[in-house]
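[1] Predicted structure and sequence below. I'll ask about it afterward.
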Amino acid sequence: MNAETFLMPSPYAAEVLGANAVRINHAFASGLRPPPRLSVAEWAERYREFPDDAPLPGPWVHSNAPYLVEIMEALSPHDPCSEIDIMKCAQSGGSASGENWIGYISDVAPGPLMYVQATITAAKDWLAEKFWPMVESTRRLNPEKGGTVMPKGARKGDGSTSLRVRFRRGGWMLIAGANSAATLRQHSIRYVIEDDLDQFPDNLDNQGSPEGMITARLRTYARQGISKRLGISTPTIKGGSKIGKRYRASDQRRFYLKCRHCGSRFDPVFSDLRWPDGRPDLVELVAPCCGVATAHWEKALMSLADGWIPTVEINGEKPPRVMAEQEVAYWKARDLQGRRRGYHITGLISAFMTWAQLAVGFVEAQGDVNKLKTWTNLDMGDEFEVKGDAPPAEELEILREQDWGDGQVPWGPSIFTLGVDVQGDGLYFEGLGWAYGLENWGLGKGFLPGPTDVPGEGAWALLETVATRTFVMPGGKAYGFDQICVDGGYNTEAAKAFCRRSPKRLVVFGRPGWSMPILGRGQAIAFELGRNYRRKARKKAGDDAHLVGTFGAKLSFYGALRVSIEYAKSGGKGPKPRGLVHFGRDATPDYFDMLTAESVVTEKVGGETRRVWKVDAGRQNHWLDCRVYNRAAAEALALDNLSEADWLAGQAQRYAAADPNQGDLVSMMNRPLSESAASSAAPETSAAAVAAGAAAAEVPNQDPDDDWIDNRDWSF
């Protein structure tokens, strides 16, 4: 081979080398080229698609929810805003904005991203139910169509996994849980989404708040001024809501509608909704600018993408609720003194909730403070302000009804429940009768002394006689308790053994938390949000427990006490309030003192404030706990879902005359729950007195055809 041959490549080789040089040139130029000036909102409208089974299938259209456009613009890299918080009602599209941002990051601005949910389980559920369906339906993201998201389980190990989604153009998304410190460590992150923020624990494994750990992960990119952080949540209790606290520290943007009649802009509030008496489904919005009634179908025409206006007060100035079109630019242009952006998506502006739904939900929540809290948080997207003081114990005296005789069932209740609070030295119990609207009567209470750690012995043997008593109805039929709820948080195995004796008995476990339902199921008995259980054995079958949300149950009960007192003071004028409370003559001052022993206080944990129920110093709350468990029993029977017609039919069935062959049950003495029920404290009650006051054996419902409650399937 001569030198000339060595230096000069063949024509074919020259062609290959030339093509390679062109590719290298393009690759080098692509590396130097800045990302296109494309906003998240533009990317969503150009590429985002929904599957056929979605509520709104097909491509993303801004006109479906114009209030989301500015939020997505703020998430774009060229916008200087580094923190965005969304306080929202449920199902309003806020989380969809975050999903669009993720798709945008994978395509236009790759970088390390962390998606954080309240628990790692919830984060994985979101990945399976929201993220991957978005990827599959969006061609720009679909890996099978050359999209920007790497497929799951790639052979070379560079694909996506259950906790890490990789992007083809660089970067990745880490899946994390606010209850798992391990998933929040060891990473430098540029982008973060904190979803369902109000469910984050206040203190994670005694290492501080999860939000503080997330801030540390962002530090490197925040120093360069290129980090982005998005917080999304429905609010909870005012003073303890994390998203509420962030929103108040922001520029507090509200969405102003444009009146179709006078052209003014106005910030809608719930009091703008008006409806005829008894017909909330016919609601209209009366515009505060010109007073013209507006139908719901006009809301879409009044919602413009430029409707967000910062409402934070600065130097004593804040925008008015109603303004002329010419004023909008002024209030948008004022100096916000570096405040981060905060958006409040209420049910009034949500594209996915009607004003009729809001009005109907509001009417249905009247009389139940816990339901009103849920409506305020989920439907309106507002924080709920708790009036945490119980009514004074002495005011409950007005609810005592002196005309009840021993062993008599007052006219009205037709369903019976029993709540049991377990202590080391005995069992507190109280029976309630229920009627329509959760109206309730106290039917006796007591304390059963004795050890509670051995199944079937001590106080449990005495409780067996109480649990098997019957109530004789006006027509002579006899019925036992329809549902019994027993506290399983103390001496759990003994409580389980007692409840296994009848399908009408249920072990329940009280848990704090404003967002927990009054009766739920599905968490391990020992589960506490934010606590580390990694070293414990996996939970056994059957450890999923019926959890009682004690915060909501107490809030509902104290609200019912207040309206019951007001109703009694008025002499019973007007319609009966929901949850009307009646006490028997065995209700003593000591009993009332226990019922009103708790209040809502503000405390600080890990630097975060929260609102919690606390027992007042020097007082006990055992009868209050019995009321909470009775409320859980009513929830287990779904009494709140029964219509007035259902109650009337059931009452007629149970109050009907007994079979003449049954004997004269009316003349039989209907023994009280406890001979000692005259004292609420009653720790001195003897076992003999209790046994003498209860039925000796379980008596089934006397009417074999009664399937109103007992034959239903109450499984969860």
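    Good, I have the coordinates. Here the structure is a predicted model, which is why all the values come from computation and not from measurement. Numbering: from 1, shown residues only.

[2] From here on, just use CA atoms for contacts and neighbour counts.
    OK.

[3] Quick one: residues contacting the residue lying closest to V628 once chain neighbours are set aside.
    Of all residues not flanking V628 in the chain, A553 sits nearest, at 5.8 Å (CA to CA, 6 or more residues apart in numbering). By CA atoms under 8 Å, 6 or more residues apart in numbering, the contact set of A553 is 370, 518, 628, 631-632.

[4] Check E603 too.
    By CA under 8 Å, 6+ apart, the residues touching E603 are 609-612.

[5] Name the helix or strand for it, please.
    Element membership for E603, per DSSP states H and E: strand 598-605.

[6] Any buried residues in that strand, and which?
    Neighbour-count burial for strand 598-605, counted by 16 or more other CA atoms under 10 Å, picks out 598-601.

[7] Check stretch 207-224 too.
    208-211, 213-214, 216-218, 222.

[8] try stretch 360-367
    Result for stretch 360-367 [16+ other CA under 10 Å]: buried residues 360-362, 365, 367.

[9] Can you tell me the SS state at Q523?
    Q523 falls in the strand class when you classify it by DSSP: H, G, I helix; E, B strand; the rest coil.

[10] Roughly how far does it sit from A541?
    As judged by CA to CA, to the nearest Å, Q523 and A541 stand 12 Å apart.

[11] The two: who's more crowded?
    Q523 (14 against 7; other CA atoms under 10 Å).

[12] mind listing what that one touches?
    By CA under 8 Å, 6+ apart, Q523 lies in contact with 543-545, 547.

[13] I'd like to know which of the residues you listed is nearest to N440.
    L547 (22.5 Å; CA to CA).

[14] Report how many residues lie close to that closest one.
    24.

[15] pretty sure it is touching R521, no?
    Yes: between L547 and R521 there is a contact at 5.7 Å, judged by CA atoms under 8 Å.

[16] got another, please set it beside the one above:
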Amino acid sequence: MKTIPRALPIIAGIFAAVFSPPAPITPSAWANQHFFLPDGERKSQLIDLSRTPHLVEPLDALGPDAPDNEIAVMKSAQSAFTTLLQIAACHSIDRDPCDMMIVQPTDSALGDFNSQKLGRALELSPIMRKKVFPQTARAGNASKTYEKKFSPDCSLFLSLASSTADLRSKTIKKALCDEIDEYPADLNDQGDPLDMIRARQISFLRSGTWKRAYFSTPTIKGASSIESKFEAGDQRRWTMVCPHCDDDNLQFEWSEKNRHFEFDPKPPYRARYIPPCCGVVIEGWQKFAVYATGRWVATAPGEGRYKSYHFDALSSPFVPWDEIAKEYVAAGDNPIKLKAFWNLTLGLPFELKGEAPEFDRLLARREDYKQGHVPARGLLFVMGADVQHTGIWVEGVAFASNGESWSVVHDFLEGDTTDHKGGAFAKLEKLYDQKFPDAFGGTRLVDCMAIDAGDGGRANQVYRFCRGRARAFAIKGVSGWSAPAIGTPIQVDIKLSGKKIKKGATLWPVGTWALKATFYSNLVKDGRRAGAEQDPDGYCHHHAGCDERYFKQQTAEYLKTTVRRGRTVKEWQETGPNHLLDCRIYAMAMAEYLGLSRLTADQWAAIAKERGVPQVLQQPDLLAPDAVKIAAAEPAPVRPLLTRRPKKRGMTIHSRGVF
């Protein structure tokens, strides 16, 4: 009996150890013990955050013991913040069970994140395998593809930013919002998706336990959601120690005016950084050691400001400086490529200029090349068509390897458009089959023809016209700055002989916004007609048949900044009829489809041979303006590049191989 009192503390200690909650642990410390990388160079290995110290502070801010409710991260690509998002969710599953939501911008992004990242991370971690119910569990506790259940009453929801059902039906404590610049500005006329997400967390406002994080590469300056989130915070930047003078305020920054990041214009580039503190060169091989000395420093602290972060490839431990130099040189002055460089490499919003030149200035610089003839350097010959009720507007455009373009033919094909075989469509068929003379005595068919099947009420006619014509593409313009020039096609229904055929035609989305910015950027460039030594890359040539009506239509839009439901957006605004502008944009999409900005010098040379270009000109500088003034070769008809419909996105099948 006397031993019982002494046993009670021991028994009490055992019960306390069993039933007491585990000791608090930060998400970063937890990750070093339990998180296995789902992809990358160290795939399936336990993470070591000492290799990526820039992740630690923002990750720990999402832990339950941190005072922060909200953070924002404006980042470049390949900066590991998607890994941070996964760790934050997994740590919460283990140490702070609650209903959570991870929001992705698109179906494809959501599917890839689930299958290639989060799903693998859950499978690799022993503790996650114990916590998260499998999809084969009992019905009440079973996880679903986009709902990971980890206790009888807690779930991690994988949601879509474009789904009102996903964003309106759940009460959540934590929201992790990925790539928010790709979220729609107004979801089905019901508001900003970010506002809907905030509304899901109202129940936790009083307790102050809610967490919300925004991650994104930025898009357009002045209209980027993550830019506004970053600027509303305390604007933290990765700050390092100079290896030469020990100054501890070194920040790798990109500046067009006072450039500290230097490199040679050609490989191997020898990229280096000249720090403002002492001016002693930091070589590329020193970058990663300097990065490891860094810490986050708020550059705009203030009351009420949450933690916001900017991180880019200049500081990233994954990207060598020579690779950054290579990407910048490759971008040149192409607005689409420059935007990608600023967004994905620098993690900065791109300042877009959307002003077209005055039409009379364009009239004055017309040239005397033959209308209806494909010029010598126009290796790609494409056409865009805009279908209206009373006819079809068209423009055929030739492109050189450096993006220079020539308007070859434009017209309004007057006629009825209710019959895909008659009226204006019969005239369009003649253009499709027409053999256009080229500069070397041969003839050319249009390589690709894009026909708008959008909102004009003639979609079915366009589908039926394109059906069976390998070089004709039914397209639909897509708004938004993140939409690619030519997207993933979808199968659509078509009515044929009075019957509805499921998935009977192919519809290709065209990202018109960025293409218009590129076109206007090229249209304002001055060339030889304005006294320049040579025509620049992307320069737009026009023949004498391009009249006032033509130029007024091609300059009939401008970039307007508006506020929609509280969010600033930049969008194109029409000032008058713009059919020929649409035709030009559709033609540009076809050129991109054929590989205008992707083909190598060897591939261009192969196309030149296919086009019938004389052997003497088939060199890397084969079609320089002065070089093409030689006599034409023997006449030879030339086949179009596209000889049969590609079966896979991103693959263009040419008459001589796949590019």
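    Nice, thanks for sending it over. Since this is a predicted model, take the numbers as computed values, not measurements.

[17] related to what we said a few turns ago, just give me the match in structure 2 for the residue nearest to V628 of structure 1.
    Aligned by TM-score structural alignment, A553 of structure 1 pairs with L515 of structure 2.

[18] same check, this time on W308 of structure 1
    Mapped onto structure 2 by TM-score structural alignment, W308 of structure 1 lines up with W296.

[19] Check for me that that match belongs to a strand.
    Yes: counting by three-state DSSP, W296 of structure 2 is located in a strand.

[20] For whatever residue of structure 2 lines up with S180 of structure 1, give its distance to D107 of structure 2.
    Residue pairing (TM-score structural alignment): S180 of structure 1 is matched to S163 of structure 2. Taking CA to CA as the measure, S163 of structure 2 falls 10 Å from D107 of structure 2.

[21] Just among the contacts of A553 of structure 1, which is most surrounded?
    A632 leads those on contacts (other CA under 10 Å) with 32 neighbours.

[22] related to what we said a few turns ago, nearest to L438 of structure 1 among the buried residues of strand 598-605 of structure 1?
    E598 (22.1 Å).

[23] mind listing what the counterpart of that closest one in structure 2 touches?
    Here E598 of structure 1 is matched to E557 in structure 2, going by TM-score structural alignment. E557 of structure 2 sits next to 356, 572-576, 578 when contact means CA under 8 Å, 6+ apart.

[24] and the nearest residue to E557 of structure 2 once chain neighbours are set aside, how many neighbours does it have?
    Counting by CA to CA, 6+ apart, E574 is the residue found nearest to E557 of structure 2 once chain neighbours are left out, at 4.4 Å. Counted with other CA under 10 Å, residues neighbouring E574 of structure 2 total 13.

[25] roughly how far apart are the aligned partner of E574 of structure 2 in structure 1 and K604 of structure 1?
    Structural correspondence for E574 of structure 2 with respect to structure 1 (TM-score structural alignment): V615. For V615 of structure 1, the distance to K604 of structure 1 equals 17 Å [CA to CA].

[26] element containing E566 of structure 1?
    helix 550-569.

[27] Make sure G442 of structure 2 is actually in contact with A636.
    Yes: with contact defined as CA under 8 Å, G442 of structure 2 reaches A636; the gap is 4.4 Å.

[28] Map S316 of structure 2 across to structure 1 for me.
    In structure 1, the residue paired with S316 of structure 2 is S350, using TM-score structural alignment.

[29] what about that match, is that helix, strand or coil?
    Under three-state DSSP, S350 of structure 1 comes out as coil.

[30] Give me the neighbour count for the residue nearest to it when sequence neighbours are not counted.
    Excluding the flanking residues, the one nearest S350 of structure 1 by CA to CA, 6+ apart is S92, at 5.5 Å. Number of residues near S92 of structure 1 (other CA under 10 Å) recorded here: 22.

[31] And E394 of structure 1, by the same measure?
    Using other CA under 10 Å, E394 of structure 1 has 11 neighbouring residues.

[32] Kindly report the same for D246 of structure 2.
    Residues near D246 of structure 2, counting by other CA under 10 Å: 12.

[33] helix/strand/coil for it?
    Once three-state DSSP is applied, D246 of structure 2 turns out coil.

[34] Residue in structure 1 paired with it?
    Checking TM-score structural alignment: D246 of structure 2 goes with G263.

[35] D452 of structure 2 now?
    Under the alignment (TM-score structural alignment), D452 of structure 2 maps onto D487.

[36] Settle this for me: that match is touching V508, isn't it.
    Yes: assessed by CA under 8 Å, D487 of structure 1 is found in contact with V508 at 5.3 Å.

[37] just to revisit the earlier point, and the residue nearest to E557 of structure 2, what is it in contact with?
    Contacts of E574 of structure 2 by CA under 8 Å, 6+ apart are 556-558.
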